[in-house]
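Enquirer: The following comprises the amino acid sequence and a computationally predicted model.
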Amino acid sequence: MDWLFNFPFTISVDTNAIDNAVRGFAASHSAFFDGIKSGLTGFVGAINWILGYIPWFVLIALVFFLGWKGHKSLRSGITYAALLCVIGMLGLWDLMNLTLSIVLAGVIIALVLGLPVGVLLSGSDRANRTARPLLDMMQTMPVFVYLIPAVIFFGMGSASAVIATVIYAMVPVIRLTSLGIRQVNAEVVEAARSFGSTKLQMLLKVQMPQALPTIMAGINQTMMMAMSMVVTCSMIGARGLGNEVLIAVNRVEISRGFMAGGSVVILAILLDRLTQGWFSNRKESGDE
């Protein structure tokens, strides 16, 4: 009766041949990938250098100001500043800067690549239908899978972490940029066209401003997904709070894990709330 429950046909896939082909491609183009690795490592290092030279009290004051102005609430500013102080009091300030460097580098690259792609997809139904399965795959693929090609092509370290973060986090900004532009009122677009606007003028002066709330929501989601990769990327040599969590897991140190994990949560909350507050202000300013 096993034939009722066991699938009767299987396909023999030569996984060794595929793996060897990918490794061979990486080896034959090592100079190209090493150049990208050097550029990404330098980019992360530059962001970390900038963060490292910002005095701690200046960064806390900046978070307080953004929280106060973004949410128009003094209590919000004080709360966010106090949360950032918690990370410092736990002795994880430098690790927070390392984590923030990788996240910011990944988000910047994801936006530079994702925003233009979203704009292009918004102008073509065929391109949108073609890209949808690829975007679905990028968004639903287990995040650990992205680490394998990143390590093969770029080795261990922050460069691989940025590449994996970009691939995983880029999808929301592409989807929501395309969606936001598509949802712009057709009458507004037609009015702009009737006044002689070119496609570029219509995009920059009509469609993008109208779609800005949706686009900003995509940027916020991209940032959150980049933060979610912090601990995962520690498995391929990314330093920072994620690596501290990984060490705690390997050594079964619950206190160390909770302190580092809690710091990741605090950093994610701050990035989410501060960007949401800024986006809300921009939306209100646009409405006025």
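Expert: Noted; the coordinates are in hand. Numbers count the residues shown, from 1 in each chain.
Enquirer: rest of the way, CA atoms for contacts and neighbours
Expert: Will do.
Enquirer: counting contacts, what elements does the strand or helix carrying Ala21 pack onto?
Expert: Assessed by DSSP states H and E, Ala21 sits inside helix 15-28. Applying 3 or more C-alpha pairs under 8 Å, 6 or more residues apart in numbering; DSSP states H and E, one finds that helix 15-28 contacts helix 143-154.
Enquirer: just to revisit the earlier point, could you check the angle helix 143-154 makes with the helix holding Ala21?
Expert: 50 degrees (axes from the mean of the first three to the mean of the last three C-alpha atoms, to 10 degrees).
Enquirer: which residues touch helix 15-28?
Expert: Residues external to helix 15-28 that are found in contact with it (C-alpha atoms under 8 Å, 6 or more residues apart in numbering): 33, 152-153.
Enquirer: can you check stretch 261-277 too?
Expert: By C-alpha under 8 Å, 6+ apart, the list of residues contacting stretch 261-277 reads 63, 66-67, 69-71, 80, 83-84, 86-87, 92, 96, 220, 223-224, 227, 241-242, 245.
Enquirer: what does stretch 203-221 give?
Expert: 111, 169, 172-177, 179-181, 183-184, 188-189, 192, 272, 275-276, 279, 283.
Enquirer: My guess is Leu84 contacts Ile60. True?
Expert: Yes - taking contacts as C-alpha atoms under 8 Å, Leu84 lies within contact range of Ile60: 6.7 Å.
Enquirer: list the helices and strands the helix or strand where Thr177 lies packs on?
Expert: Assigned by DSSP H and E, Thr177 belongs to helix 158-182. Applying 3+ C-alpha pairs under 8 Å, 6+ apart, we find helix 158-182 packed against helix 30-52, helix 93-122, helix 125-140, helix 143-154, helix 208-228.
Enquirer: From Val112, how far off is Pro209?
Expert: Counting by C-alpha to C-alpha, to the nearest Å, the separation of Pro209 from Val112 is 18 Å.
Enquirer: Put this next to the first one:
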Amino acid sequence: MTEFLELLRQLLIDPFGLLEALPVRQWITDAVNWIVGNFRDFFRTYVSPPVRGVMGFTQTTLGGIPPGLFLIGIFLIGWRAASWRVGLFSLIAFALVGFMGVWDALVVTLSLVATAVLFCMIIGLPLGILCSRSDRFANAMRPILDIMQTTPPFVYLVPAVMLFSIGNVPGLIATIIFAMPPMIRLTNLGIRQVRQEYIEAAVAFGSTPRQILWKVQFPLAMPTIMAGLNQTIMLALSMVVIAAIIGAGGLGLEVYAGLERLNIGQAFVGGIGIVLLAMVLDRITQGLGDKGPGQDRKQAP
């Protein structure tokens, strides 16, 4: 009885001291080393080229546009997506970034974000649709999305560098993984929130499941899907800045270089450029969501 009480006392005072610590660090290290050793060639052969190709094409296209035409284009995009006020704000914001001397870095950052968001949409939209079609698949995806969304961004950088080396590609891969969950979650949520009577009406008129999805559910879910796109863009922008540590470049590199050299002016210029870019992208995507057909449904009596 005395030995039992002593054991109970030790459990209450120091329960972790009775057992050896689980070697979780070693398990994770061994798992990552196994993946790198067995799949590095696969990732560099089949994953890296399309990401690098899209990134190169986007950066070449955006970089080849004269700054004056670029400003006119961003004004027109903001005007058509939201309002003339958003268009004017976008023009002024981008012009201010150019006058601060970081226009090229802005183009690189915008290219990185656009590439990452494109892959997030290509992968995330189908997964979100599958989640809305199957509760079992949605339940299986939920813990995976939780891990993807809550893992600290810096954790993604180590395996990305081990698989793809230094440069834009590992930064983009880490950004895609980190920014994709809102696209999947809100696509699933938007489709599930479509009223049943709309679906029943489409069935009554002889629509196939595919027609119901693309002509009824998807348009009505567009505001929610656009909210997911908005969050994906914001997360991609934040991750692209962090990915500058491993050579992603852009405005994040300005911030990182300013921090490394203790140059507060350089760091603040990069930070202001990131803030202005984030505000422009946020206003434009919000405007697109507000003008979607699903928004008209929400405002209808």
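Expert: The structure has been received and is ready for your questions. Note that this is a predicted model, so its numbers are computed, not measured.
Enquirer: quick revisit: the very next helix or strand once past the helix holding Thr177 of the first structure vs the second structure, mean deviation?
Expert: From helix 158-182 of the first structure onward toward the C-terminus, using DSSP H and E, the following helix or strand is helix 186-194. Helix 186-194 of the first structure differs from its equivalent in the second structure by a mean of 1.5 Å after superposition (mean C-alpha distance after the TM-score superposition for the first structure).
Enquirer: against the second structure, where does helix 186-194 of the first structure fall?
Expert: Using TM-score structural alignment, helix 186-194 of the first structure lines up with residues 196-204 of the second structure.
Enquirer: So for that stretch, what gets flagged as buried?
Expert: For stretch 196-204 of the second structure, burial by neighbour count (16 or more other C-alpha atoms under 10 Å) applies to 199, 202.
Enquirer: Kindly report the same for stretch 233-248 of the first structure.
Expert: For stretch 233-248 of the first structure, by 16+ other C-alpha under 10 Å, it's 233-246, 248.
Enquirer: That one maps to which residues in the second structure?
Expert: Using TM-score structural alignment, the partner range for stretch 233-248 of the first structure is residues 243-258.
Enquirer: And for Phe89 of the second structure, the neighbour number?
Expert: Counted with other C-alpha atoms under 10 Å, residues neighbouring Phe89 of the second structure total 20.
Enquirer: gap between the aligned partner of it in the first structure and Cys85 of the first structure?
Expert: Correspondence of Phe89 of the second structure to the first structure, assessed by TM-score structural alignment: Thr79. In this view, Thr79 of the first structure and Cys85 of the first structure are 10 Å apart by C-alpha to C-alpha.
Enquirer: Please identify which helix or strand holds the residue lying closest to Val245 of the first structure once chain neighbours are set aside.
Expert: The shortest distance from Val245 of the first structure to any non-neighbouring residue, by C-alpha to C-alpha, 6 or more residues apart in numbering, is to Gly257 (5.0 Å). Secondary structure assignment for Gly257 of the first structure, by DSSP H and E: helix 254-287.
Enquirer: Pull out the buried positions in that helix.
Expert: 256-257, 259-264, 266-283.
Enquirer: ok so, going back, the more surrounded of Pro209 and Val112 of the first structure?
Expert: Neighbour tally, Pro209 of the first structure and Val112, criterion other C-alpha under 10 Å: the higher count belongs to Pro209, 17 against 12.
Enquirer: what separates the counterpart of the more buried one in the second structure from Arg192 of the second structure, distance-wise?
Expert: Aligned counterpart of Pro209 of the first structure in the second structure: Pro219 (TM-score structural alignment). Going from Pro219 of the second structure to Arg192 of the second structure by C-alpha to C-alpha gives 13 Å.
Enquirer: Arg142 of the second structure too?
Expert: Relative to Arg192 of the second structure, and taking C-alpha to C-alpha, Arg142 of the second structure is found at 15 Å.
Enquirer: can you tell me which two in the buried residues of stretch 233-248 of the first structure are farthest apart?
Expert: Ile236 and Ala248 (16.0 Å; C-alpha to C-alpha).
Enquirer: Mean distance between the helix or strand that contains Met202 of the first structure and the second structure after superposition?
Expert: With secondary structure defined by DSSP H and E, Met202 of the first structure is part of helix 199-202. Helix 199-202 of the first structure, aligned to the second structure and superposed, deviates on average by 1.0 Å (mean C-alpha distance after the TM-score superposition for the first structure).
Enquirer: Having no further points to raise, I will conclude here.
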